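Peer 1: Below are the sequence and a predicted model; questions follow.
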Amino acid sequence: MLTQREKNILHFLDGKGYCRAKQIGSVVGVSEKTIRNDILSINYKLDNIAFITSKPNSGYCLEIKDEKNFEKALNECEPDLPSTPEQRIDYIIKLFLTENRYIKTEEIANMLYQSTSTISTDLKEVRKTLQNYHLSLKTKPKYGMILKGEEKHLRELESDILHKKNESSDDQNHDIIAQILREVTESYNFQISEFAFNNLVIHLVVTIDRIKQGKTITFPSNYYNDLQNKLEYTIAKDIASRINKKLKIELPDSECAYISMHLLGKKLQNDQENTIIPQEYNMLVQKLLTELSQEYQINFTKDLNLQLALTLHLIPLSYRLKYDLRMENPLLESIKNNYPHAYIIAKSLANGLSKAFDKELSPDEIGYLALHINLSMEKEFINIRKKNIILVCATGKGTAKLLEYQYRQKFGNWINQLICCDVTGLKHQDFTDIDFIFTTVPIYDSVPVPVIETGFILDQNETIRIEQNIDDMSSVSTYFPKDLFFSNLDLHTQKEVITFLIQKASTLYTLPNDFEEMIWKREKIFSTAFDNYVALPHPYKPCTKETFASVAVLQKPILWNDKSVKIVFLISLSKDNDANIQTFYGKLSKVLVNSSLLEQLIKNPTYDFLIQTLNQIKL
């Protein structure tokens, strides 16, 4: 029977003519030597059905003699043998998880029909993956390697593998456990998200599997004292009792404690139930939101919904940090890509929480915080769009009403209050909360707000011009001075780029002496590079008189910590309150998440294109 890799080789060669071993190996993911060995095996197995011929300086070519039996042989390929490097890495990890013994590299190579050098390369990636779970492969000369680490970390690894591969549903106990968990949580009115529910089912599947292998979990005695008086421990005992009844598997108290930890870390909190929020959590959130407001010039402290949401979020988060529980975020990559600025702010929030709890927050946890931050920012974007406008018209009352109707119909999303008057009535207006005056006639008297002259008929060009004024387009453009836009820069390191942009910015703005030091302090706390070839370096706190952005489009991508970067936006926020900062953030974020716009900026790296792009963005 053909192996999966042999099948891949045949599919690749079918109808292609001659191909060299190196080319086949790059596609299949093995060495040229392995390809040659595989071809010998294929020719032996497919005798009188097909044959792979070789030709000097040309390579290998597939000749099919019996099409019907050839297709039949392909369909009989071994389904479970991995063929790609990724599949082999997963296979090797599962092997070490299930085999509690020393395993040699040669043994794995024989299992997978691979060379030892190929398996050695795979093992390097296996070790990297294991490090993320605080696990390692311990080597003993002449014996091989064995997987070592705490039981809870071994279970986390196995649970993540099952979840990502969606293999837990194949376990014969999966549906029984899911039904038990559903019944128990409903009977106690215990609220849990569907994702967390499925995650807990997988955890229980793994728990039962490990108990069958004689592997149980242990905890310090003080953990039991903390847990035994909580509702979650009672629920865990009920779950264990029903599992014992249905599956004849007894879960010891330590396993009940572990289940209760997961329940504490996954419980949904809301402001409708009688949830007791520790005072120190409320004070901590207030303190951190005050720091964020000062750092990013966005007043998060006035958003009481955000404060409540974060305080409630801290309750299960504190248990996850205390008991070292992983909480996967299925939306993490989407959050990073779609809400980059919220994710940056969430990193700052996570840094404060890490200090408070003395535990580092994972990117998954930061992603959850970013969702709360983004919701608050979105509400602010809605608020900043509303403008108070005076509409001056010299015609009669009926035509003035018609013009007012046009404005409300076309610009209703931006208008909070629209006041109509004539030139004479303008003298008696209170301009305290007025943002603009739009007028169909000249105004000769001095007024304290911008005046925009417009026609009585709002055609397409006139509509666009008014939208740009109402939507603060011009104010955003001032944050991006033309003298601080640089294209096709031949710089090769992160430090070179930052130093260059700072030096150029210092010719237009007064920068503090430690400006560069403040940028590197922020980079040390967390990297400002994203997955879309963009970096957003900035000082860890507002430190300049004006807010500005310096932009660099590089000739070639550079390595920015662990990511590849070609566009750099160096941002500095004003120490003083800036009325238009939300618009600045909003438009910049829209650029950062739009891959098409970034690709166009790389192809057309001009200042005019950037400003035109910003002007076209609507919040």
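Peer 2: Arrived safely. These figures come from a predicted structure and were not determined experimentally.
Peer 1: make it CA atoms for all contacts and neighbour counts henceforth
Peer 2: Will do.
Peer 1: State which helix of the protein is the longest.
Peer 2: In the chain, taking DSSP state H as the definition, the longest helix is helix 363-385.
Peer 1: Need the contact partners of it.
Peer 2: Around helix 363-385, the neighbours that count as contacts under CA atoms under 8 Å, 6 or more residues apart in numbering are 300, 303, 306, 309-310, 327-329, 331-332, 335-336, 339, 342-343, 345-347, 349-350, 413-415, 470-471, 582-583, 586, 619.
Peer 1: okay, now the one to match up with it:
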Amino acid sequence: MNDRKNKIIEILRRERRYVTASELATRLSVSPKTIYRDINDISKRISSEFRIRKKESYGYCLVDVREGNWDKSDQFEHLEERRLNLLLFLLSITPCKTSIQKISERYFVSQSSILNDFKHIESKIKAFGIHLTKENDGTCLKGNQLAVYRVMSVIIESYLKQSGDSFSQYDIPDFIKGIKVVNGNLSKIKKLLHEIQIDYDLVLDQPYYLTLFCSLLSIMEKRTNNLHPLMGDEQIYEEMDNKSAIYQITMDLTDKLEKTYSITLRKSEIYHLYYILKAYKLNCRYLIDQNTDKVDKKVKLLAQQLISTATQNSGYQFVEDEDLKQRLTLHLYSMVYRLNHNVYIINPLLKSISVNFSSIFDLVKLSAQKLVKDKIYDKQLTDEEIGYITLYFQISYDERFANKIPILIECTSGIGTSHLLSGKIKKSFPNILVKKIVSQQRINQSDYEDIELVISTVKPKGMIDKPTILVSPILNDDDKYKIDQFIKDYYKKQLILPHS
């Protein structure tokens, strides 16, 4: 075959997608008719180990019959598929750099096409806090590790959904949702994780499954492309316990990955896999001792202070919920380990939690930030972690405070009298929630927000439009009757409003 026909074969071999006759003609500076003749001639002469597949309206692709390397599941049929694959590659090698030339060779398209791909990718990743940098020594994506894993996870989730996997709870963005995820490495890593779970009778829950998936893909791409992370990534936080089950799982997973890709993992990469699996063990209800007496005292104190701060910030008496204290302590036990070892788990339900439980989510986030500000805890909690903690507080809220009527108690300056009144109200009216107790001298307009009733021992100043009941500090029978009537009217309106 002549040189042009060999170039056609090379283009189809490297492109790994359907290429139209017009595109081939443009690249080779000939007419489409010439391409048609060449393809026909190539089809007659080509080895039995290969064949050219034609697809109407898509063009031609080269199929490796012998090894099946170029089956339909590994071909880019659309430009968007290549761009999504490129985005996943760039995410996987972050923070390492690569050159436009190498990317051009990887996808066998012109450098100008790659630059156009970059513009498309840049417009899609801004919302995730990631940006593309093109410098003299190479091109890379920049953003914190969690932001990178978030985007990687939604691409992986989309792939899992397309391949028939049952769990796909992540909110997949529109620019990913409608595009086929073409990447043969995803099926290989999925197979590795499946084998590990079968061999060791594990059921990795979704956050750890996705985090481990992202880590394995990142390690593989860096090693196979001979890319070296920054020296800061070499940090070792604790030695592995070579007698533990987690160690055996880690080494087996490492061995499988190295054999699959003919690579050698670095020490820091093996340790990182170990940390992820150990964090999973600490988080797993079936593996952790439910007795909080064995939990580190600092973690217990952190749980108590978070609950106390949330109580102060909201008026909801979370401090009275012993179940919340125990559940949150166990959760923070594994969370502290994760944050101390730079293990950032993905929260597939983050958007749903932040939207559906927005008040509690904001409360937890504000309370966590205050702990850092007051130097009670030295690490900022990620939104992923805030989302998980929110669920514990939301359960407590739903069980103890939901459908209760939030009130404010207003008094003169006698704080003892107001707390005595608060105790009597709580005892007499379990469906009332005392959110705030404020002296009239210090009350602000903002104190009246998020409450339905003011109970006051002193005549209000007239700065509010909330219902107000004037009572005696000892809460006599007439006072109780007025409060009881308000409660009945309040719930009656709640039943009528949805139908009005």
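Peer 2: Structure's in. What do you need? Bear in mind the structure is a predicted one, so any value in this text is a computation, not a measurement.
Peer 1: now the strands: where do they sit in the stretch 401-500 of structure 2?
Peer 2: Here the stretch 401-500 of structure 2 has its strands, by DSSP state E, counting those that start in this stretch, at 405-411, 432-439, 453-456, 468-470.
Peer 1: next one: the third one to chain centre, how far?
Peer 2: Spelled out, that is strand 453-456 of structure 2. Taking CA atoms, centre = their mean, to the nearest Å, one finds the center of strand 453-456 of structure 2 at 42 Å from the center of the full chain.
Peer 1: Also the second one?
Peer 2: Centroid displacement of strand 432-439 of structure 2 relative to its chain, using CA atoms, centre = their mean, is 37 Å.
Peer 1: And the last one, by the same measure?
Peer 2: Remark: strand 468-470 of structure 2 is offset 47 Å from the chain centroid, using CA atoms, centre = their mean.
Peer 1: what range in structure 1 does it sit on?
Peer 2: Aligning strand 468-470 of structure 2 against structure 1 (TM-score structural alignment) gives no matching residues.
Peer 1: roughly how far apart are Thr439 of structure 1 and Glu453 of structure 1?
Peer 2: From Thr439 of structure 1 over to Glu453 of structure 1 the distance is 5 Å, taken as CA to CA, to the nearest Å.
Peer 1: what about those two, which has more around it?
Peer 2: For Thr439 of structure 1 versus Glu453, the count of surrounding residues by other CA atoms under 10 Å is larger for Thr439: 22 against 14.
Peer 1: ok, the more buried one to Val392 of structure 1 distance?
Peer 2: Thr439 of structure 1 sits 4 Å away from Val392 of structure 1, taking CA to CA as the criterion.
Peer 1: ranges for the strands of structure 1?
Peer 2: Along structure 1, the segments classed as strands by DSSP state E run 50-55, 59-64, 136-140, 144-148, 387-392, 415-421, 436-439, 451-453, 485-489, 534-535, 548-560, 563-572.
Peer 1: Same list (those) but as a markdown table, adding distance to Met111 of structure 1.
Peer 2: As requested, these are exported to a markdown table (distance: least, CA to CA, whole Å):
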| stretch | distance to Met111 of structure 1 |
| --- | --- |
| strand 50-55 | 24 |
| strand 59-64 | 26 |
| strand 136-140 | 19 |
| strand 144-148 | 15 |
| strand 387-392 | 70 |
| strand 415-421 | 70 |
| strand 436-439 | 75 |
| strand 451-453 | 77 |
| strand 485-489 | 51 |
| strand 534-535 | 43 |
| strand 548-560 | 38 |
| strand 563-572 | 36 |
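Peer 1: Which stretch among those approaches Asp209 of structure 1 most closely?
Peer 2: Ranking the strands of structure 1 by proximity to Asp209 of structure 1 (CA to CA) places strand 144-148 first, at 17.1 Å.
Peer 1: Thanks again, I'm all set now.
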